[in-house]
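Participant: Following is a predicted model, sequence given first.
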Amino acid sequence: MKAISTTYDVAIIGGGASGLAAALSCARAGGRPVVLERDVEAGLSILATGNGRCNLSNARIDPERYRHPDVAQAVFGEEPERELAAFFLSTGIVTCEVEGRLYPFSKRAESVRDALLRACEREGARILPCCDIQKATRTRGVWELAALLPRRTPRGKRDADAKANLRARRRELADAERIEHRIAARSVIIACGGTSRETAALFGLPHLAEHPVLCPLSCSLPDQPGALKALDGLRVDAKLTLYRGGAGVWSEAGEVLFRPYGISGIAAFNLSRRARPGDAIEIDPFYPLTPQELSDVFSKRSLALGAGPDSGPSWFDGFLARPIASVLSQAKARSLRLQVEGTADERSAQVRRGGIPFDAVELPDLRVRPDLAPQVLACGEALDMDADCGGYNLAWAWASGLRAGAAALA
């Protein structure tokens, strides 16, 4: 069958957060964009953000929270909070702040996705799902993308719940007969998230190997084998300090969830961006007491109980959970010292590090250097950018997508 051909101003490869933001930015600047999404629908990656609540952004965008602070500063500009607030408002998303983090008022990720898709519909940004890009060639100033699409749209199981229906549609897509579709565009935006290697290769772009970050840490207690298993499931508010070569390199307080293999929780996720095998992590369960305040508490407890902390884990009853008190008592210490072995449970990682390096793009518009690939831009996780938990990664997706979408028409 002869290939179908359609022409657009901008073709956006990837329909996640950054891709949808790019499409809206482009359409509002007067362009005709198309979003080319490999999955059966666009925006599905948004549904998993913030444990389904969608931590949209942070009330204060701090460039130092990003892997490349200077790049983040250049792309975000001087007032990123105001720009993102205007973007959310323009799509109909009402936000609320919870401890410095921005969420949709609904606290539901699907409402964010639905609002973005409806905004794209209103602005005339076309979304083409089930689109698998096979080849990219440039002729007479226009990119031509050869894509495979299913002959029939996957329908799934209409009477099934949303998740079952999605699984069924994906199975149909995997087995579907495909036809070729040629898409011509003056500019291309790469917005395919943390799996951008194949797409970068289509355009001959350099690419840094991707690996998961923002995930649990695999650790050990060398002096107490099996201690972590005894702590499994325990949640403790503590201060975590990362040590390398005996020097502290990062510290953050938060809830720590002990697992048999190590530690989890937001503070541990943030440490996963910085920790290396062989590093040490000190967990201080007495935070935020100062050393002097803690000494005073210990003295008063010893007087009241008629014994000291060396008398056993029961001395800590009413102060610390018994499992962690047992570990501290055995170590005769006031903090735990774990050794980092690596990351763990990487399938649950919230973001991937790596992608198109920034020496291949021009700031602040995120345009790929013309000598590498003319009229190609990149945004979101397709670039080598990641950040701490707290809405920073989605903030980057929105802001970089908006920046690239507007610049693609220049």
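Facilitator: Here it is on my side, so go on. Numbering: from 1, shown residues only.

Participant: Going by C-alpha atoms from here, please, whenever you check contacts or count neighbours.
Facilitator: Fine.

Participant: Next, the buried residues of stretch 295-307.
Facilitator: Neighbour counts over stretch 295-307 (16 or more other C-alpha atoms under 10 Å) mark Arg301 as buried.

Participant: How much space separates Trp398 from Leu145?
Facilitator: When distance is defined by C-alpha to C-alpha, to the nearest Å, Trp398 is 25 Å away from Leu145.

Participant: If you count surrounding residues, which of the two has more?
Facilitator: Trp398 (26 against 22; other C-alpha atoms under 10 Å).

Participant: try this one side by side with the last:
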Amino acid sequence: HGVRSLLLTSRRGTHAPGATELATELKELGARVEIVACDVTDRSALAELLAAHPDLTAVIHTAGVVRDGTIGSLTPEAIDALRAPKADAARHLHELTAELDLDVQAFVLYSSAAGVLGGAGQGAYAAANAALDALAAERRAQGLPGTSLAWGLWAPEAGGMGAGIEQADIERMARSGVRPLAVSEGLALLDAAVATDHALLVPTGLDLPTLARTAGAQIPPLFAQLVRPVAVRRSAAGAGAPGGQELAQRLAGLAGPDRQRLVLDVVNRHVAAVLGAVGGPGSGAPEITPDKPFKELGFDSLTAVELRNGLGAEAGVRLPATLVFDYPTPAELAGFLLRQLVPEDPAEGGDAAYEETVRASLRAIPLARLRDAGLLDALLELAGHRPATTGSPLTADDPAGEAGAIVDDIDDMDAESLISMALEGSDF
């Protein structure tokens, strides 16, 4: 682009890893390079640096730190450490370049897709990057140049903030349709972005066929319009597996043990896919057994969400975010999923659980509510006790009196009798 004069700053300046080699390479290409140590979160130091370079015509702000943490672990200090190099430094650059009346023709902020899409463990980081997006919009409203690029992940070999990401994390993202950007792609997107009139752009690598195939009903709303509707409908069934209504129909045609076996197979298949346990013996993948806790299999909050999404897409049901923690083994999870797909019929072996539910519900009703509803006398008569009258000891203050006797007698009744008795003569 004809740029020949570069001012590069970082906290350590020439002492930053690779700084000297970078300067040498750029000079060999014909550039004039100056590397200066400057903490851009220090407004006074930054003002002094900018005053010494009145010919500045472009700003590209790429600073940032990685410090992921869940909400419970966030402290004011942790939030400040993430906010300062991103948001505070960008605000200083914005204000100082305006005050010094520099001829800034490009003002580019390196933001993150975390501020647009969110990210597990990245609440504070997302907020800091969203502040950059807002600053670019503010500058545009003032008639100033401003572009915030909410980058997705760059390939680890590109260096930068994605350099230390684990291969397992890259593979997990790839299964959900998100891929790292190669260096050449990132640079091309930077060129294209600066040439637009948009304050915010989200340059990120997406594998749309995979996104459609694996996300299914859980496809992020921001991505939904990027995938053809037919692909979204097909993806709800999961990759190469019976899904939604078809799975429920298969279960309806099976006996109890066969139902449990089929659902457990579905759960185990998704667990294996999430953990990458497809290499067979000797692959180092954990052995999946019905009663082995997910925590021992290596599940964390991200893999738990991925399992929930995959199972929900194949089964065609909405599952809770806490699925893996509420049902901590494959067997327990399969039992829960089976109940969602084929609700237990009281006439088919579920009488005990059904009656216990009814009894527990009746025990939980205060006597005053039974009296107000006109049901208490019927209960007493059915249980062989005298009806409650004014001044009767049958009150909430006497739980060990006749009320306890009523509950004992109720325990001898079946569920149908309880319901018929309770509803007789009532408006319910």
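Facilitator: Yep, that arrived. Keep in mind that this is a model prediction, so the values were computed, not measured.

Participant: Give me the TM-score for these two chains.
Facilitator: The TM-score (TM-score structural alignment, normalised by the length of the first structure) is 0.24; 170 aligned residues with a C-alpha RMSD of 7.2 Å.

Participant: how about the strands in the stretch 51-200 of the first structure?
Facilitator: Along the stretch 51-200 of the first structure, counting by DSSP state E, counting those that start in this stretch, strands occupy 57-58, 95-98, 101-104, 126-128, 132-139, 142-150, 178-190.

Participant: Just the helices from the stretch 201-350 of the second structure, written as ranges.
Facilitator: Applying DSSP state H, counting those that start in this stretch to the stretch 201-350 of the second structure gives helices spanning 208-215, 221-224, 229-235, 245-252, 256-275, 294-297, 301-315, 323-326, 330-341.

Participant: okay, the angle between the first one and helix 301-315?
Facilitator: I take that to be helix 208-215 of the second structure. Taking axes from the mean of the first three to the mean of the last three C-alpha atoms, to 10 degrees, one finds that helix 208-215 of the second structure is oriented at 80 degrees with respect to helix 301-315.

Participant: which strands and helices sit next to helix 208-215 of the second structure?
Facilitator: Identification of packing neighbours for helix 208-215 of the second structure by 3 or more C-alpha pairs under 8 Å, 6 or more residues apart in numbering; DSSP states H and E yields helix 167-175, helix 229-235, helix 301-315.

Participant: what do you get if the cut-off is 7 Å, keeping everything else the same?
Facilitator: Contacts defined by 3 or more C-alpha pairs under 7 Å, 6 or more residues apart in numbering; DSSP states H and E place helix 208-215 of the second structure against helix 229-235.

Participant: Going by neighbour count, which residues of the helix it packs on are buried?
Facilitator: Buried, per 16+ other C-alpha under 10 Å, within helix 229-235 of the second structure: Ala231, Val232, Arg234, Ser235.

Participant: residue contacts, the last one?
Facilitator: It refers to Ser235 of the second structure. In this structure, Ser235 of the second structure makes contact with Ala212, Arg213, Thr214, Ala215, Gly216, judged by C-alpha atoms under 7 Å, 6 or more residues apart in numbering.

Participant: ok, back up a step: tell me the one of the buried residues of helix 229-235 of the second structure nearest Arg363 of the second structure?
Facilitator: Distance to Arg363 of the second structure, by C-alpha to C-alpha, is smallest for Ser235 among the buried residues of helix 229-235 of the second structure, at 45.6 Å.

Participant: separation between Glu81 of the first structure and Ala395 of the first structure?
Facilitator: For Glu81 of the first structure relative to Ala395 of the first structure (C-alpha to C-alpha), the value is 9 Å.

Participant: who has more neighbours, the two?
Facilitator: The residue with more neighbours, out of Glu81 of the first structure and Ala395, is Ala395; 25 against 18, by other C-alpha under 10 Å.

Participant: shouldn't the more buried one be in contact with Ala72?
Facilitator: No - contact criterion C-alpha atoms under 7 Å: Ala395 of the first structure and Ala72 do not qualify, at 10.4 Å.

Participant: Now the helix or strand hosting Leu93 of the second structure: buried residues?
Facilitator: Under the criterion of DSSP states H and E, Leu93 of the second structure resides in helix 89-99. Of all the residues in helix 89-99 of the second structure, those buried under the rule 16+ other C-alpha under 10 Å are Ala89, Ala90, Arg91, His92, Leu93, His94, Leu96, Thr97.

Participant: As JSON lines, the residues you listed with distance to Leu367 of the second structure would be great.
Facilitator: Below are the buried residues of helix 89-99 of the second structure laid out as JSON lines (distance: C-alpha to C-alpha, whole Å):
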{"residue": "Ala89", "distance to Leu367 of the second structure": "65"}
{"residue": "Ala90", "distance to Leu367 of the second structure": "64"}
{"residue": "Arg91", "distance to Leu367 of the second structure": "64"}
{"residue": "His92", "distance to Leu367 of the second structure": "67"}
{"residue": "Leu93", "distance to Leu367 of the second structure": "69"}
{"residue": "His94", "distance to Leu367 of the second structure": "68"}
{"residue": "Leu96", "distance to Leu367 of the second structure": "72"}
{"residue": "Thr97", "distance to Leu367 of the second structure": "73"}
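
Participant: want to try CSV for the strands of the stretch 51-200 of the first structure, with distance to Cys219 of the first structure as columns?
Facilitator: Conversion of those to CSV gives the following (distance: least, C-alpha to C-alpha, whole Å):
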stretch, distance to Cys219 of the first structure
strand 57-58, 30
strand 95-98, 31
strand 101-104, 29
strand 126-128, 44
strand 132-139, 40
strand 142-150, 44
strand 178-190, 36
